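Participant: sequence and computational prediction follow.
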Amino acid sequence: MRIAVPKEIKNNENRVALTPAGAKEFVKEGHEVFVQQTAGEGSGFSDEAYQLSGAKILPTIESTYEAGDMILKVKEPIGPEYALIRENQLLFTYFHFASNEPLTRAMIRSKAVCLAYETVEKPDRSLPLLVPMSEVAGRMAAQKGANYLEKPLGGRGILLGGVPGTLPAKVLILGGGVVGTQAAWMAAGLGADVIIMDVSLPRMRYLSDVMPKNVKTMMSNEYNIRKLIGSTDLIIGAVLIPGAKAPHLITRDMLQEMLPGTVMVDVAVDQGGCIETCEPTTHENPTYTIDGVLHYCVANMPGAVPYTSTLALTNATLPYALALAKNGWQDACLHYPELRSGLNIIKGDVVYQAVAETFDLPYVPVSYYLNQH
């Protein structure tokens, strides 16, 4: 198979979907690898390193898309890339379709096969290709929140961990999954007073067992959220419903109840955000303020630490990418049930129910395509 890796063109996105080590694995198995010129530079990988691994360097994004039977990316294609995607081409990347109708309709028109990292799901409901970036984003959420609590950046002017004789900042984390857990570890390690909210009692029992003493758990509901937000300094949104839009747990009217300079970091922005006033921002312009509350809603947070993020992501994606290249997407999805759940759009049909329901589109069960095979 011909594997193509275009350079990411989303604002300040420095990750790359394949390392030179990964390219070598494809070449060893007899595949051809094409990498766009400078695609790996942002993550610290030179064109020469890819060439030494057996990959061919192509000069433009157009020639890279043209060369590939399978396109490996990190982030979803954006406007200039839509016309480069062709019928029956396999795209393996993060898509987050439920929060992006123009992208969804563009991929339907392309008649490509869209396999989304974020909905690849194992039988135990874990998301192996989302976990690495969730770990990075969760840790960054606490780090960024601590930074933006500083007065010159728009926050309350409070040190996350405090010092002797002063109280630490209060941090509220909405969601006790991978993002929320990692955010809690970081915030707690800096000395903050942390509360994690979730709707799963078993999950909260687990968190109560493993977290340090400055982390508490609480049932997530509107009453409890309103009870806490008036005295909270940093709110981190970490809610995920695989493949679907995140629910709005923080509504516009709640901002009036918050302290001026409260900071909100919405890690769920890729899936529409769990904060109603959340709008995607970029690393170039990461924040905005509404009603005195600072919002940080960067849609590709791990892109700010591309070396760490690229290695963490490709460690997880490479085995699946190799399987897709070796077997083709249909056989690979039959042999790896988790890949089957990653299929979102096939040749113009939406085969992931949550996406179809979000935009009121016809839904075709994925079995229609796999049974044909």
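Facilitator: In hand now; what should we look at?
Participant: only C-alpha atoms for contact and neighbour calcs from this point on.
Facilitator: Will do.
Participant: for stretch 161-179, buried residues please.
Facilitator: 161, 168-179 (16 or more other C-alpha atoms under 10 Å).
Participant: now, these that are in helices?
Facilitator: Counting by DSSP state H, those place 178-179 in helices.
Participant: dump the buried residues of stretch 161-179 into CSV; add distance to residue 58 as well.
Facilitator: As requested, the buried residues of stretch 161-179 are exported to CSV (distance: C-alpha to C-alpha, whole Å):
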residue, distance to residue 58
161, 49
168, 52
169, 50
170, 50
171, 47
172, 47
173, 44
174, 44
175, 43
176, 43
177, 40
178, 37
179, 36
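Participant: structure B:
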Amino acid sequence: MHIGIPREIKNHEYRVALTPAGARALVAAGHAVSVETGAGVGSGFADAAYRAAGASIAASSKDVWQAGLVLKVKEPQAVEVPHLRDGQILFCYLHLAPAPALARSLMASGVSAIAYETVSDAGGGLPLLAPMSEIAGRLAPQMGALGLHSSNGGSGVLVSGMPGVPPAHIAIIGAGIVGMSAARVAIGLGARVTLLDRVAAPLSRAEQNFGARVETRYSTPDAIADTLPCADIVIGAAQIPGRHAPRLISLAQLRTMRRGSVLVDVAIDQGGVAETSRPTTHSDPFFIAEGVVHYCVANMPGALARTATEALTHATLPYVLALAAQGLAALDADSGLKAGLQIHAGAITHAGLAEDLAGA
């Protein structure tokens, strides 16, 4: 099969869908790989490295979009959508729940769109979302700390505190991969940490891993309402695979937060957990609403492109090899990969996504 790797054009998106090592594995399996010139530069991979791996370098994006299987990191941007065609397979992060217009465009194109974020494994995990979730989780306390800077509109609180001055209080809503990764870094920074989740098991794991350094609470509307007014940083880490993130913080609740506190909404790529959240970019990451600094960058791991690209390729390559060898028949052989299929033959094939977009 012919596999195309376009250069990512989303704001400050430096990742690329495949490393040269991944390209070498595909070529060794008998496939043709086309990489748009400069696609890997932001991750530290020069065109020459892809050539050495056996890939061809395409002078324009049009050439790579001719491929039967197109690998990307982020969802197609508006100028890329016209390249999509009937019978083509698109494999990338889609996050369509908050993007009904893009979903309609994909349906109209006839493309078969498989979303990294809903591919599952035998245990019900999300193996292609997990590495980026871990990176985003580790970044979240750092971005929250930056938001606390007075120059960004924050309260001027130092996360670690000082002798005689207490540390910042970081509240994390959601104890999945994002939340646990965020808790680990927040504790390392010296913050007081509260972790909320609806399920007991991850809270137990957090206490086993972090001991008294983390306070755990069941995530109920009352618990969230109690926590928001005393938090310096709130990290939104709750998600429902393939669906709009749960809306957990209303405008009224946000207004109870201290002026200059920070909301880091990691779930923004699925619509966000707060009523006031809206996507921002790495070039303009913060905005202030109701006195609260919001950080809502939808492609957080793109800031750490080398690490993120290597982690992403390690996770996706087995699935890419299967798709390249078998086409859509690979979905019949792997129910977890089939769970990633969101658009096919002009229709939405993911039940939860269809429900979210009904009438949108």
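Facilitator: Nice, I can see it. In this text, all values refer to a predicted model and were calculated from it rather than measured experimentally.
Participant: hang on, the earlier thing: closest to residue 284 of the first structure out of the buried residues of stretch 161-179 of the first structure?
Facilitator: Using C-alpha to C-alpha, residue 179 comes nearest to residue 284 of the first structure of these, at 22.9 Å.
Participant: neighbours of the residue nearest to the closest one when sequence neighbours are not counted, how many?
Facilitator: Spatial nearest neighbour of residue 179 of the first structure, excluding adjacent residues (C-alpha to C-alpha, 6 or more residues apart in numbering): residue 138 at 4.2 Å. Residue 138 of the first structure: 28 surrounding residues under other C-alpha atoms under 10 Å.
Participant: okay, and residue 138 of the first structure sits in which element?
Facilitator: Assigned by DSSP states H and E, residue 138 of the first structure falls within helix 131-148.
Participant: mean shift between that helix and the second structure?
Facilitator: Comparing helix 131-148 of the first structure with its match in the second structure after superposition yields a mean distance of 0.6 Å (mean C-alpha distance after the TM-score superposition for the first structure).
Participant: where exactly do the helices run in the stretch 101-250 of the first structure?
Facilitator: 101-110, 131-148, 178-189, 201-210, 222-229 (DSSP state H, counting those that start in this stretch).
Participant: which other helices and strands does the fourth one contact?
Facilitator: Helices and strands in packing contact with helix 201-210 of the first structure are listed as strand 215-219; criterion 3 or more C-alpha pairs under 8 Å, 6 or more residues apart in numbering; DSSP states H and E.
Participant: chain center to the strand it packs on: distance?
Facilitator: 25 Å (C-alpha atoms, centre = their mean, to the nearest Å).
Participant: quick one: furthest residue from the center of the second structure?
Facilitator: residue 164 (38.1 Å; C-alpha atoms, centre = their mean).
Participant: identify the residue of the first structure aligned to that one.
Facilitator: In the first structure, residue 164 of the second structure lines up with residue 165, judged by TM-score structural alignment.
Participant: so what's its match up against?
Facilitator: For residue 165 of the first structure, the contact set (C-alpha atoms under 8 Å, 6 or more residues apart in numbering) is empty.
Participant: where in the second structure does stretch 299-311 of the first structure fall?
Facilitator: Counting by TM-score structural alignment, stretch 299-311 of the first structure pairs with residues 298-310 of the second structure.
Participant: could you do stretch 133-141 of the first structure as well?
Facilitator: Under the criterion TM-score structural alignment, stretch 133-141 of the first structure matches residues 132-140.
Participant: what are the contacting residues of that stretch?
Facilitator: So stretch 132-140 of the second structure is in contact with 177-182, 184-185, 235, 237, 264, 266, 300-301, 308, 311-312, going by C-alpha under 8 Å, 6+ apart.
Participant: cheers, nothing more for now.
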